[in-house]
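sequence and predicted model, in that order:
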Amino acid sequence: MKAFYSSLLLGGILGLLCLFATSTVAQSLAASDKKIFRTLSGYVREAKTGTAMTGVHVSVPSLGVGTTTNSAGFYTLAVPAKWSVRPLIRISYSFVGYQTENLTADLNFNSDMNIELKPELTNLREVVVKSNAATRKASESVQMSSLSVPIQQVKEIPSLLGEKDVLKSLQLLPGVQKGSEGSTGLYVRGGGPDQNLILLDDAPIYHTSHLFGFFSLFNGDAIKSVDLTKGGFPAHFGGRLSSVVEMQMKDGNRDRISGEGGIGLISSRMTLEGPLKKGKSSFLISGRRTYADLILKPFVPSISDHTGYFYDLNLKATFDVTPNDFLSVSAYTGEDRFVYKTNGSVTQENGNLRWGNSAGTVRWQHRFNNALSATTSLFYSLYQSRVNMNRDVMSEDEVVTYALRNLSGIRDAGLKSDFTWNAGRQHTLRWGLALTSHQFRPSSTTMLDGASGKPSADSVALNSWEGAVYLEDTWRPAEGLQINAGLRYSGFTSEGMTYSHPEPRVSVAYSPGRNWAVKASYASMSQYIHLLSNSGIGLPTDLWVPSTPRTAPQRSQQVALGIAKDFTSGTTLTIEGFYKTMDNMVAYKEGASSLSIGNTQVAPNWEDQITYGKGWSYGAEFLLQKKVGRFTGWAGYTLSWTQQQFDELNFGKPFWARYDRRHDVSLVGIFHVNDRITLSGTWVYGTGQALTLPQGQYWVQGSNGLKKLGDAKPYYTQRVFSEYGERNNFRQAPYHRLDIGIQFHKKMGRRERTWEISFYNAYNRQNPFFYYLDAVNVSTEPQVKKIENRLKQITLFPVLPSVSYGYKF
């Protein structure tokens, strides 16, 4: 513990020294380099709503320098001050779907230049703020392995039952594998779903799905931008091995009250936004709820025995406190509930399942001067699930009750602070610190109910602390060459054990011109929390646990090499190869699970049920993406290999991971026929998942040779046992699916309505959800039985049509 707090104290001192050095060097530069650089900075907002615009391209064409605005709409740009020749320069502001604006700056002074952009007169139908990758050129950025999908494209892509889903859109990108049919799980470059850091306005979200994984909890109407980083991580990212998904909620309309909503087959949604004080502050309220239980209950009497629903609610308020201080408060809450009851002649069963998330963030953005700014966030996140299931097995003389009690939860409360300093044209420094308090409550029990009474679901709280400090610099030593180098130092303490790791990061990009670049990166990552999963599809019975003296943190190292090319048509081509190793991974031992028999508190015992191992993944990714014009979309292809090795699994030999897929293809197309009709379609193909299936079966007859089994002899005799070969020795059939959709828009003044008709799995592909063995009589003679085991599959979704109605005002 002392070592942990010593690390944090050292980090705090480092941060203060950096801040002092920054201030000192800034004053020095102002004095000595007064005639070399000028700083241009300001905020870019949308003219109609006052919303901060992320990713606006700000450039000085005559000098060949440029930048983009951050999530607050702020930009800062250092330019050489050659005012003796040309004191006035033209600054250009451009963004897809908006009119390009130009301002004139006098290089005799540092300048604050705020501007509002107006929508293109030819594209008034959509007034939206898209993610920053919509305009940023891939060849201009040192960052690699970073992707995004504009929110408007998310809303136009056809989806399951018409529910627009941010995470399922990310599954269509190269390097991201999907889990089972219809699930929202993300498997990024060989990593598991617990290795993804999902951030909603800086607050971590631990369970990201509704309805047992079929829909994500992120309502697209409330999200402003979504960015995925899967490699080449800058030093300000940390805590997970495989990816970071950053989502920013919309700020709200500062000009007038507006809203949008929709009615679909399984849910309805509504978003309302407007000014608290016109031009200075705003609010946003967005909610969604399924209603199948409400609609069917009056007509189906048995609905009370089998019912379930989910809801989520997003809230946000933003305030311009001063010209240099901006405050935002955001919150999310959502929950799933499922209740069922069965009545059979031999067994009766009932269950009650509840799980959900709550999260909140208070974010303060402050600008010290034109070159130095800071963002500080206080966040809170809570995930908890409660599962209560009972089964009564009835016989002639008694009733035996089996009960499952599962209580899982993780609570985070933390602080993070980031500073950015534009130290001239060659250097952009970024540093900061983060501190998080974790509380884990893993508990699960399966018991036979006897004289001792009902089993309890009490849990033991496991408290831990996680902290980190970082420093990084984006250096431009020569024309066309950029280097982002940084160091993150992280620490974790739990149960009296302290871990600390340095995590070096470096990315290099060289652009010889003509809008193309060669890039390379290396990143070392540490992850101090683990997910114990029985199924791999994100059920509420999964347990989050911390690193302990017995369970070391997960570590990874990743290298990547690629090229990026921007074409004049607004199309970008990226090709990347990667190699990643992962150590200290955890998995259940053979036959073990979180459903421990006879224990009312699994927290002290879960480490006895797991084994430790390593994994590695390598491959190549290709992406051709177009985000502007009447036709947009992308084509992605991934060729990859993912293997794992555990001492107590598969006899210690390496095996293919369940989510290893040799080939993965995604084609996405969106065509705006005119202002009233939009056509869209997606086609996906993937190598089948790896599964473990029995290679044979045998029957144990009664024999005197089994007498050494003693009391266990009756269990082993007269039974059929399966013989399994190597782990994950079987491949499912390849997965492929076509989704198509059409949207009909009608604009009526400030209002707009949209009808959408879509078909999920349009050609009715029978994709496997899972397999099972069934005994089948294959005899051709009526009086003779010949029983053979046949492999059968369950298909979850046939062709599914859907219709939805949306509106804006």
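Arrived safely, thanks for sending. Residues are numbered from 1 along each chain as shown.

only C-alpha atoms from now on, for both contacts and neighbour counts.
OK.

so Val226 makes contact with Ser131?
Yes. Using Cα atoms under 8 Å, Val226 is in contact with Ser131, at 6.3 Å.

what is the helix or strand where Leu573 lies packed up against?
Secondary structure assignment for Leu573, by DSSP states H and E: strand 571-588. The contact analysis (3 or more Cα pairs under 8 Å, 6 or more residues apart in numbering; DSSP states H and E) places strand 571-588 against strand 529-532, strand 554-566, strand 610-626.

try this one side by side with the last:
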Amino acid sequence: MRNRLLVLLCVTILGCLYTAAQEAEPSKNLDSVLIQLQERFDVQFNYASVLVDGISIYPPDASLNLKESLNYISEKSKLDFVFVSDRIISIKLKKILLCGYLKDKDSGEALPYVTVQNGSNGVISNEEGFFELEIKTIEDIVQIRHIGHKPIRREARFFNAGECGTIYLVPNQEKLAEVTLYDYLIRGIDKLDNAAFQIDFNKFSILPGLIEEDVLQSVQAFPGIQSVDETVSNINIRGGSNDQNLISWDGIKMYQSGHFFGLISMYNPNITQKVELRKNGTSASDTDGVSGTIAMQTETYLNPKLKGNIGVNLLDANGFVDTPLGKNMSLQIAARKSISGFVETPTYSEYFNRIAQDTEIERNNGTVTNSDLSFDFYDASFRWLYHATDKDRFRTNFIYTTNSLNFNENADVSGTTEIRESNLTQSSIAGAFNYQREWTENFSTEANFYETYYKLNAVNANILEDQRFLQTNEVSETGIKLTAKNRIAQQIHLNSGYNFIETKVTNLDDVDDPRFVRLEGEVLRAHAVFGEMGFSSENSKTQLNLGVRYTYLEKFKKQLLEPRFVLNHSFGQGFNVEVLGEFKHQNTSQIINFQNDFLGVEKRRWQLSNDESIPVITSKQASLGLSYNKTGWLMDLVSFYKKIDGITTQSQGFQDSYEFVRTAGAYDATGIDVLLRKQLNKSNAWLSYAYLKSNYFFNELPETGFPSNFDITHIITLGANYTLNDFLFAAGLNWRTGKPFTQPIADNEVTDGNINFGNANEARQDDYLRVDISAKYEFKFGRKTKAQIGMAVWNVLNRDNTINTFFRTNSLNQLQIIEQSSLGITPNATFRLFFL
């Protein structure tokens, strides 16, 4: 034992002596060390003198060979030695790779398309938030910039180079809504703490019956939202008519919503990435939409690489491209066109028959026939982003869409065959410019300008009367909104601004024989100022937003004060309560003068309020909600009450004794929306129920109170989807009580050619029932290409659902009942290529 201790002591002493000897030897300039190695090993070093200037090291031990000596120097100097040949060695600066995962500090979500820069060298994080950046030294300055977050500027050594850790970015002063309920129905549909629902098509899964992400069909999956006639141009939010919905696209108010005159959405989902739906609790910065708001948004990220897709289904062909234009700009372009000019598919035939029911297209009296029917639709849109600096961001948007219907009317007149063309076009064109400026970490401004134009035009040729009837409805609107956002404390932010809107509506009726022309044009200018305060508790469990909007209608010298209120509070284990309230108004509405206007296809025309026969529509709404979300179970229950004043009989689509009555009134709506959802590992299943009680109140009508035309008392939706790797499947059932309608008095239906109607909306159609399925599959199609195939069937059971019932008399003064049917079994299929 003593011998072992003695040996250990000797080794320790010798080691200390060797170390002392090494330390005693002074360090040398690296340049002189390299010269010694050249002479010793007969090699030559090639390098720029600036690489070794100022570097001093202790020479390598004489016992080390050449490679060992170079490894020693590399470790001490951060230089790399590359053998060009056996005797020539090149010296380069060693590469340092900085990498990491970028995430939002509050939500923990990955942040794609973040700019990470070192001098002139920069990269963009991928969709998972990962980046790799080559730097020269750990003292290099690295900058990280992303819209909506505070920039980071620090030396590379503070990022733990090479470890690829997580780097959190702090949200900027603008308070963005946080998600309170993830995957509300399916993946990609969430509920926010400001009471809005958000659909993110970047994460979207699949809904029953939808083969592609139809924006306005998707919102009908929520409780309390449905369409009494299956069209996206007639969406009813808690008993309201479609014209009471504010539909906007990147801040532009839109007056048209659908292709195929309402059967599919006209907003291309490839470029429309997010949708926010509000039933109540609207921000004070927004106006219009007394029943609800559907706000669509394009992507705000600068895309670092070219990507796109092309696809075709049984209705249209479409394409999309997203391309960078340098480091600070990107451009998105999307287009879609119907394929009916090339092939008539079963889907097209079913859609066309649906819109042609009880219209000028379908009618003929034996002597007049229709031929050469043709229908076409197309749309194009683009979005341009430019981030001039870290503080200045510009955006430009444009959209153009058209529906066109043409057919010939044929008849024998005095032994000669006469042919005249009738046609109908519906189009929208709109553009916007947006500028955002971040002045300080706590203060920013935003300016938004838009121009939107809508036109509905019809030419109805009457051969037997030798008459041509031209009708036009035009809406032109200019909007300017200036907003200032200020964070005055960590939990308190203030938004304020000014909003100017000028709306012009023109209606033309022109008959050539006998000559009759009626041209009406109205202009209304509205000035508004708004302010709102947001408060968030330190633990983020309580969110409060208080706002007020003051509007002055220049033409009427009318003033409107509209408070808004949102309270969201989380408590216990998975419970959340929300209280919402708002006052709103709108100055436009859609009216029907005659059921055969515009060939009977799209018979509604936009009309400005005149503050007399067509009042400014005002609303008051309140709701109380409670939700529970834990272990995959979600239960959400909301009760509501709203009162809408200033509606007209013309805007409600009466087809009974009140069809030609012109008077103003109101309606109220009370009800509950309920959702029960279970989330499993690979699937979601949900059951929703909506109860609604809605009544009209018209003082000048014999019946001062009766059920509204949109009083659908009970609605039940049952759905489920399943995901297995790249395969997605969904199935759903929709059931609701029938729509109200007015029946004639039994045994006394017609008197002197006039129908004797009973109590208004006392009868109801049969219950509505529809079952839908859909499926998608994605697979690799190449190294940078993937493909998607899909198939969906709407109304699998081919049930004949009645969506409208009304009565007319024939030439013999006999009563006729007319029932319009829903879509029958309607298949659709798609194929799409994605270029990554």
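Now that the structure is in, tell me what you want to look at. Model, not experiment: these values are computed from the prediction.

what residues are shared contacts of Val226 and Ser131 of structure 1?
Ser148, Val149, Pro150, Ile151 (Cα atoms under 8 Å, 6 or more residues apart in numbering).

what residue in structure 2 is paired with Gln644 of structure 1?
Counting by TM-score structural alignment, Gln644 of structure 1 lines up with Tyr696 in structure 2.

show me the contacts for the nearest residue to Ala413 of structure 1 once chain neighbours are set aside.
Among residues not flanking Ala413 of structure 1 along the chain, Tyr380 sits closest, at 4.5 Å (Cα to Cα, 6 or more residues apart in numbering). Residues in contact with Tyr380 of structure 1 (Cα under 8 Å, 6+ apart) are Ala203, Ala359, Gly360, Thr361, Arg411, Asp412, Ala413, Gly414.

and Asp542 of structure 1, by the same measure?
Ser408, Leu531, Leu532, Ser533, Asn534, Ser594.

distance of the first one relative to Gln348 of structure 1?
In other words, Ser408 of structure 1. Note on Ser408 of structure 1: its distance to Gln348 of structure 1, by Cα to Cα, to the nearest Å, is 26 Å.

tell me which of the two has more neighbours.
Using other Cα atoms under 10 Å, the more surrounded residue of Ser408 of structure 1 and Gln348 is Ser408, with 23 against 15.

corresponding residue for that one in structure 2?
When structure 2 is aligned by TM-score structural alignment, Ser408 of structure 1 is paired with Asn473.

what do you get for Ser533 of structure 1?
Aligned partner of Ser533 of structure 1 by TM-score structural alignment: Ile592.

give me the contact list for stretch 791-809 of structure 1.
In contact with stretch 791-809 of structure 1 (Cα under 8 Å, 6+ apart) are residues 160-162, 181, 258-265, 750-774.

which residues of the stretch 351-500 of structure 1 fall in strands?
Applying DSSP state E, counting those that start in this stretch to the stretch 351-500 of structure 1 gives strands spanning 372-394, 399-422, 427-440, 443-449, 462-478, 481-494, 497-513.

need the contact list for Gly319 of structure 2.
Contacts of Gly319 of structure 2 by Cα under 8 Å, 6+ apart are Gly308, Asn309, Ile310, Gly311, Ala334, Ala335, Arg336.

the closest residue to it other than its chain neighbours and Val114 of structure 2, how far apart?
Once flanking residues are discounted, Gly319 of structure 2 sits nearest to Ile310: 4.2 Å by Cα to Cα, 6+ apart. Here Ile310 of structure 2 is placed at a distance of 27 Å from Val114 of structure 2 (Cα to Cα).

higher neighbour count, the two?
Set side by side, Ile310 of structure 2 and Val114 show more neighbours around Val114, with 24 against 19, by other Cα under 10 Å.

that one touches Glu127, doesn't it?
No. Counting by Cα under 8 Å, Val114 of structure 2 does not reach Glu127; the two are 9.6 Å apart.

which residues touch the match of Ser533 of structure 1?
So Ile592 of structure 2 contacts Lys603, Arg604, Arg605, Gln650, Ser651, Gly653 (Cα under 8 Å, 6+ apart).

going by distance to Gly281 of structure 2, which of the residues you listed wins?
Ser651 (24.8 Å; Cα to Cα).

once you drop chain neighbours, what's closest to that closest one?
Ile591 is the one closest to Ser651 of structure 2 (Cα to Cα, 6+ apart), at 4.2 Å.

pretty sure that neighbour is touching Gln650, no?
Yes. Using Cα under 8 Å, Ile591 of structure 2 is in contact with Gln650, at 4.9 Å.

returning to that earlier point: so what's the match of Gln644 of structure 1 closest to, chain neighbours aside?
Nearest to Tyr696 of structure 2 is Tyr667, by Cα to Cα, 6+ apart, at 4.4 Å.

what residue of structure 1 matches up with the one you found?
By TM-score structural alignment, Tyr667 of structure 2 lines up with Gly615.
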